[in-house]
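Peer 1: After the sequence you'll find the predicted model.
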Amino acid sequence: MTFSSNWEQCEAREGIIERPNGGGLFVFTRGAPRQPKHPVVIFEAGLGETGACWAAVQRLLDPRIRSYAYDRAGYGHSPESKTPRSAVNVATELLDTLQAANISPPYILVGHSYGGILIREFLAAAGAGAIAGMVFVDANQENTHPQLRIPFHIIRALCGERDYLDVIGLLHENAFTQEELSRIRIDEGLPTSARTFEKEGALLLESSAALREKRQLDTCPLEMRPVTVIRGDSRRDLERLVMAAQESGSGRQENLQEMNEFLTNRLDIFDRDLQMQQLRLSGNSRFVQATNSGHAVMATEPELITSEILAIWEASL
């Protein structure tokens, strides 16, 4: 089903929004029809994720709040794009899509992982006046990938033929319904999603550099609009991966050693500070530490996210 206008009052819950310059994005919406001047929530997923990862958060969000999650071009139900998968291009596509559907500001932006960089580029494209607030969920910023140098190749090697989400326990420790989890699993298995993951990943450093040039962490662009930084515990996930590899005997010693060095010499030292630097985006910011989550806080503690969104939404009325 395709829609191009009046999306905010449309009864349909999901469909493709076509952009004027071609292409479209698949959007999921929840919540009551929007009231005049009320902010709407825009969810941005991380690298390799589709909009379905926000299913539990959208379901548990206060029903008065209109919210939109979507599949970036090439993920899930959204067709692939011919443009490079840089953060700037992704943010531009999202803004064009919202404008095509007459989904107007103000927006509350919520980004997980790499989605933190994407919503920062959306901030740059739309302007601070369009933003009612932002929520960063264990999110990356412009210095994350250059400084942490996450060893994705080691993670893949330690997984071997096993499912990463299963290894770290996320298939059993989550707040999703069975239907929601099935949708996530189907989306991630699509060949287009795998190709898009590689294309986005290849431009991580380039996208980080482009965001760094905007100097948002130095200029407090949101002034007093609220920002919340929710931090998970990525170490927990990776420790589970290491333990599983050791128990199965499938982890090569050099891979185990490199992962332990990453945890001790980079993640432990830099991760918390990198995430807290995002508090500089506003003079009205707060930090929340998730206590029962790894990286995917939206899967294991969605109520932390919904409560922060609700606070921002009510403050903006």
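Peer 2: Arrived safely, thanks for sending.

Peer 1: Please count neighbours and contacts with C-alpha atoms only from this point.
Peer 2: OK.

Peer 1: burial count for E198?
Peer 2: 13 (other Cα atoms under 10 Å).

Peer 1: correction: S182
Peer 2: 12.

Peer 1: ok, and it, which helix or strand is that part of?
Peer 2: S182 is part of helix 178-188, with elements assigned from DSSP states H and E.

Peer 1: Show me what secondary structure element comes after that helix.
Peer 2: Proceeding N to C from helix 178-188, the next assigned helix or strand is helix 191-202, under DSSP H and E.

Peer 1: this is the other structure I want to compare:
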Amino acid sequence: MDTLFTKKRLSPWRWLWRFIIMIVVLVIAFVAYVLYQGHSTKKALTAVTLPPGQLHDVGGYRLHMYCAGHGSPTVVMEAGGSDFSLTWRNIQDKLARETRVCSYDRAGLGWSERHPDALRSSELMLAEFEKLLAAAQVEGDLVLVGHSFGGMLVRRYAHEHADRVKGMVLVDAAYELISDRTKAIYEGINEASLAELATVSTLQQLGLLALSPEEIPDPGMPETLLSQYRSVLATTDHVNGMQDELSHMAENYERLVDAHLIRMGEMPLVVISASDNSLPQLSEDDNFHLNAEWQSFQRRLATLSANSRHIKVPNSDHYLHLQHPDIVVNAVKSMLPDS
């Protein structure tokens, strides 16, 4: 009787366990299906998201550079921190009617391969840039265009190659001599961004970003380029490259302070500044502080050359080159012969 009673009492629990096991199997099957779909979609998306330019070896890994047009000097465009060449495409297409124009992706970003050690010091970036120029046969005089962090990089290159750089356009460029309060704000933003990117990187590697690329935020890309921009982020190592750059950003600011990039002689210089650099995740007080300091940066940048112009763009934010491309186009044209 005890044995029979025990069996009768346990029987409902056996059915419960069978039900739980069935649910687990279904969940595993669903996850496997989603991952398979993600992998397949990512593979298909990769096949149609081809680089417009060429990949050049710079020492065991390859960087992407896209050049269009003919003439001299060659205009070379440097993207902002964690950005890549596609952000310049509209501007590049217009300028290519006037001269040769090249845009490229730093290691790990866009279509470029990552550095084997993921080290992203400004010295390494510039060494890669020099190797890339040689590999892509970009010779002769240059006009450099840099956005945000890219503005600091082109300034350092020009500092070391003043004989070759014939002009520079800084597009809402960053400046290295920042206050302690600004440094603390930037560190907080970077820390939060790195935590978010760690999750996004996992989704990208699993192929889940490829299943819904429309969820990738739009920085203000033209509609004709937005789909390609999102496809690159969903299929390449770009998210990991963003982490690499952000992880070393504070150190690179310090390195650029040590480089003493304070004078450019009479090199033609155009500084283009946004009217509002507010960030939604910051308090009103922090945004007020950052905007005030950023505007002071822009005024300082405009004093680096005795031959400079400062253009302030109303109704613009940090990505003003996406919002007002013709302003950048005209500034670059002013650096060209017979302009």
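Peer 2: Looks like it arrived, so ask away. Computed from a prediction, not measured in an experiment: that's the story for all the values here.

Peer 1: Quick TM-score on the pair, please.
Peer 2: Overlay of the two chains. TM-score (TM-score structural alignment, normalised by the length of the first structure): 0.76; 270 aligned residues with a Cα RMSD of 2.9 Å.

Peer 1: the helices in the stretch 101-250 of the first structure, which residues?
Peer 2: 115-126, 144-148, 152-159, 164-167, 178-188, 191-202, 204-212, 216-219, 234-248 (DSSP state H, counting those that start in this stretch).

Peer 1: Go through the ones you listed and name the closest to R13 of the first structure.
Peer 2: Judged by Cα to Cα, the one of the helices of the stretch 101-250 of the first structure that comes nearest to R13 of the first structure is helix 178-188, at 14.5 Å.

Peer 1: count of neighbours near T29 of the first structure?
Peer 2: T29 of the first structure - counted by other Cα under 10 Å - has 22 other residues nearby.

Peer 1: wait, isn't it in contact with Y68?
Peer 2: Yes: taking contacts as Cα atoms under 8 Å, T29 of the first structure lies within contact range of Y68: 4.6 Å.

Peer 1: returning to that earlier point: do you know which of the helices of the stretch 101-250 of the first structure lies nearest P63 of the first structure?
Peer 2: helix 178-188 (18.3 Å).

Peer 1: Now do the closest one: distance to the chain's middle.
Peer 2: The chain centroid and the centroid of helix 178-188 of the first structure are separated by 17 Å, computed with Cα atoms, centre = their mean, to the nearest Å.

Peer 1: got the angle between that helix and helix 191-202?
Peer 2: Here the directions of helix 178-188 of the first structure and helix 191-202 differ by 70 degrees (axes from the mean of the first three to the mean of the last three Cα atoms, to 10 degrees).

Peer 1: Can you tell me the SS state at the residue most central in space within the second structure?
Peer 2: Nearest residue to the geometric centre of the second structure (Cα atoms, centre = their mean): D83, 1.4 Å. Three-state assignment for D83 of the second structure (DSSP: H, G, I helix; E, B strand; the rest coil): coil.

Peer 1: So what's the residue count around the aligned partner of R100 of the second structure in the first structure?
Peer 2: Matched by TM-score structural alignment, R100 of the second structure corresponds to R66 in the first structure. When neighbours are defined as other Cα under 10 Å, R66 of the first structure has 22 of them.

Peer 1: next one: the one 4 residues further on
Peer 2: Other residues within reach of Y70 of the first structure by the criterion other Cα under 10 Å amount to 28.

Peer 1: got the contact list for it?
Peer 2: Residues counted as contacts of Y70 of the first structure (Cα atoms under 8 Å, 6 or more residues apart in numbering) are L25, F26, V27, F28, F43, E44, T50, G51, A52.

Peer 1: Go through those residues one by one and say which ones hold in the second structure.
Peer 2: Checking those against the second structure (both residues aligned by TM-score structural alignment, their matches' Cα atoms under 8 Å), the contacts still present are L25, F26, V27, F28, F43, E44, T50, G51.

Peer 1: First-to-last residue distance for stretch 300-319 of the second structure?
Peer 2: End-to-end distance for stretch 300-319 of the second structure, by Cα to Cα, to the nearest Å: 20 Å.

Peer 1: Could you point out which of the helices of the stretch 101-250 of the first structure sits nearest E314 of the first structure?
Peer 2: helix 115-126 (20.6 Å).

Peer 1: and that closest one, what does it pack onto?
Peer 2: When contacts are defined as 3 or more Cα pairs under 8 Å, 6 or more residues apart in numbering; DSSP states H and E, helix 115-126 of the first structure packs onto strand 40-44, helix 87-100, strand 107-112, strand 131-137, helix 204-212.

Peer 1: Redo these as CSV? Include distance to S248 of the first structure.
Peer 2: Output for these, formatted as CSV (distance: least, Cα to Cα, whole Å):
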stretch, distance to S248 of the first structure
strand 40-44, 35
helix 87-100, 38
strand 107-112, 31
strand 131-137, 32
helix 204-212, 32
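
Peer 1: re earlier: of the contacts of Y70 of the first structure, which is the nearest to V88 of the first structure?
Peer 2: Using Cα to Cα, the contacts of Y70 of the first structure come closest to V88 of the first structure at E44, 13.7 Å.

Peer 1: my read: the closest one touches I119, true?
Peer 2: Yes: counting by Cα under 8 Å, I119 is a contact partner of E44 of the first structure at 7.0 Å.

Peer 1: okay, and the common contacts of the two?
Peer 2: Common neighbours of E44 of the first structure and I119 (criterion: Cα under 8 Å, 6+ apart): L109, V110, G111.

Peer 1: what does the last one align to in the second structure?
Peer 2: The reference is to G111 of the first structure. The alignment partner of G111 of the first structure in the second structure, by TM-score structural alignment, is G146.

Peer 1: ok, now how distant is the closest residue to its match other than its chain neighbours from Q92 of the second structure?
Peer 2: In this structure, G146 of the second structure finds its nearest non-sequential neighbour in E78, 4.7 Å apart by Cα to Cα, 6 or more residues apart in numbering. Separation of E78 of the second structure from Q92 of the second structure (Cα to Cα): 12 Å.

Peer 1: S78 of the first structure: neighbour count?
Peer 2: Neighbour number of S78 of the first structure under other Cα under 10 Å is 22.

Peer 1: Isn't it up against F28?
Peer 2: No: checked against Cα under 8 Å, the pair S78 of the first structure and F28 is beyond contact range at 11.5 Å.

Peer 1: My understanding was that V169 of the second structure contacts V145; is that so?
Peer 2: Yes: the pair V169 of the second structure / V145 is scored as a contact, 4.7 Å apart, by Cα under 8 Å.

Peer 1: anything in contact with each of the two?
Peer 2: Both V169 of the second structure and V145 are in contact with V332, where contact means Cα under 8 Å, 6+ apart.

Peer 1: show me where the stretch 1-150 of the second structure has strands.
Peer 2: Taking DSSP state E, counting those that start in this stretch, the strands of the stretch 1-150 of the second structure run over residues 54-57, 62-68, 74-78, 101-104, 142-147.
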